[in-house]
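>>> give me coordinates for this.
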Amino acid sequence: MSATTHALTAMIASRICHDLISPLGAISNGVELLQLTMAPPVPPELQLIADSIRSANARVLFLRLAFGVAGEGQSMGQGELAALVRGWTEGGRLQIDWQPGPPCSRLRARRACLALLCLEAALPQGGEIRVRDDGGLWHLRARGRRVALPPALWEMLTEPQCSVELSPGRIQFALLRGDLLEGDGLATGKISEDEIVLNLP
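Below you'll find the predicted structure:
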């Protein structure tokens, strides 16, 4: 993926997420108004809609960071980043142990989110991912009952030369590879039947 294509992909993702957030917010406000006009308890159907909207909004915010534009000079605190990640995984089969660290650039935050999406794809039965940032290097350790990651996808993150045809559900591997090649180099780590260790700048 060329640098131009990479940048266009990020701009398209940012635009789509931006256009989705506004109607989701409007629907959420409408549901809240309905809840205020009803005597308690809130009907389970309405609560289900409210929970689904909250989950969708959290996922869009996370995906905007992972796939969207990361402007130069922009930074974010680890608390804000951890909250986005928790919203993305809420109610799912993936548990995230996000260990506190220093503020980081938005570009490094995007790399961490893309790495989480890659590890999620490798854990079809769910699992736990521990994330630590030492201020210059992300350390991610994923564990699950089963790790299913084709060698070609692993090589996209760790090897200078690789060739693989990607499905839309695996585009995060190409985007993370592009970010790493434009930065300080590819990832390092190891993979086994029940664990993946991934280190990236």
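>>> rest of the way, CA atoms for contacts and neighbours
Fine.
>>> ok, now which ones touch Trp98?
Residues near Trp98 by CA atoms under 8 Å, 6 or more residues apart in numbering: 82, 130-132.
>>> would you map the strands across this structure?
75-76, 94-98, 104-105, 127-133, 138-143, 188-191, 195-200 (DSSP state E).
>>> separate out the buried members of the contacts of Trp98.
82, 130-132 (16 or more other CA atoms under 10 Å).
>>> now distance to Leu8 too, for the residues you listed, in CSV please.
Output for the buried ones among the contacts of Trp98, formatted as CSV (distance: CA to CA, whole Å):
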residue, distance to Leu8
Ala82, 27
Arg130, 31
Val131, 29
Arg132, 30
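>>> to compare with the earlier structure, here is another sequence to fold:
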Amino acid sequence: MGIQVDMRVAELLCSRLCHDLVGPVGSVNHGIELLGEGMSDVMADATDMIAQSAEQAAARLEFYRVAFGLSGGGAGQMSFAEGRKLAERYIKQDVRLNWPVLADLPWQDQEKNVPKDVIKVILNLVMLGLECLPRNGTLSISQAVLPEGLGVALVVDGPKAHIKDEIKSAIAPDAREDSLTARTVQPYFMAKLAQDLGVDFEIFSPEPDCVQLAVIIPLEV
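Coordinates of the predicted model:
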């Protein structure tokens, strides 16, 4: 059964997507304006601006398609390598992603047989981790097979990394949809996704400048 959300949540999610995409699209438009001026000395800069912004917009769309899409109703499959590439292209340039390749997982890194819902959960962890990182830092993903399923931990390290109060409220069991904002709808979605898939999910701060997110994903997802 899919996640049941009302129109307000859908609208807020679209607001979040538009917010993240407006910058790259705006740069594309500005670059086109520069090209239209016909000034040879700005042609190279304008072309670079268009290319970089178009690439960023495409990367975000691909990330959102898997992170928020239906993923073939849960029947779709992809590889960890593809999920890693989506995350690497999505994160900010001043944030480093450490997602190592492991040989002892149920699915090999390059094999396209990982349920998309597994990748979906990890990408949402990455996005939520970025919300806990106000400046530069590192996102480190570790995975291990546990008796309960696939354990995934995301450690967020960086200056003033912390769990915002609005995130705590959004992932609380009693979170109300009418209290959400465009910034908190993704944490809310992560919590509802975990609930819908039967995934154990927790977020905590073990020490200053560090946040840890952890999930246990049933292997039959």
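>>> quick one on the thing from earlier: what's the closest of the contacts of Trp98 of the first structure to Ile96 of the first structure?
Closest approach to Ile96 of the first structure among the contacts of Trp98 of the first structure (CA to CA): Arg130, at 5.9 Å.
>>> and of the strands of the first structure, who's closest to Ala10 of the first structure?
Per CA to CA, nearest to Ala10 of the first structure of the strands of the first structure: strand 104-105, 16.3 Å.
>>> what sits up against the closest one?
73-78, 135.
>>> run through who's touching stretch 13-20 of the first structure.
So stretch 13-20 of the first structure is in contact with 60-61, 63-64, 67-69, going by CA under 8 Å, 6+ apart.
>>> could you rerun that using 7 Å?
Identification of contacts with stretch 13-20 of the first structure by CA atoms under 7 Å, 6 or more residues apart in numbering yields 60, 64, 67-69.
>>> just the ones in helices from those residues, please.
Among the contacts of stretch 13-20 of the first structure, the members falling in helices (DSSP state H) are 60, 64, 67.
>>> can you tell me the closest non-neighbouring residue to the most centrally placed residue in the first structure?
In the first structure, the residue lying closest to the centroid (CA atoms, centre = their mean) is Cys113, at 3.5 Å. Nearest residue to Cys113 of the first structure, sequence neighbours excluded (CA to CA, 6 or more residues apart in numbering): Ala66, at 5.1 Å.
>>> report the contact partners of the one you found.
110, 113-114.
>>> what about those residues, which are in helices?
Using DSSP H, these in helices are 110, 113-114.
>>> buried ones in stretch 181-197 of the second structure?
Neighbour counts over stretch 181-197 of the second structure (16+ other CA under 10 Å) mark 181-194, 197 as buried.
>>> that should have said stretch 83-90 of the first structure, apologies.
By neighbour count on 16+ other CA under 10 Å, the buried set for stretch 83-90 of the first structure is 84-89.
>>> Gly151 of the second structure corresponds to which position in the first structure?
When the first structure is aligned by TM-score structural alignment, Gly151 of the second structure is paired with Leu137.
>>> correct me, but its match touches Thr188?
No - the pair formed by Leu137 of the first structure and Thr188 falls short of the contact definition of CA atoms under 7 Å, at 10.7 Å.
>>> so what sits against both of these two?
199-200.
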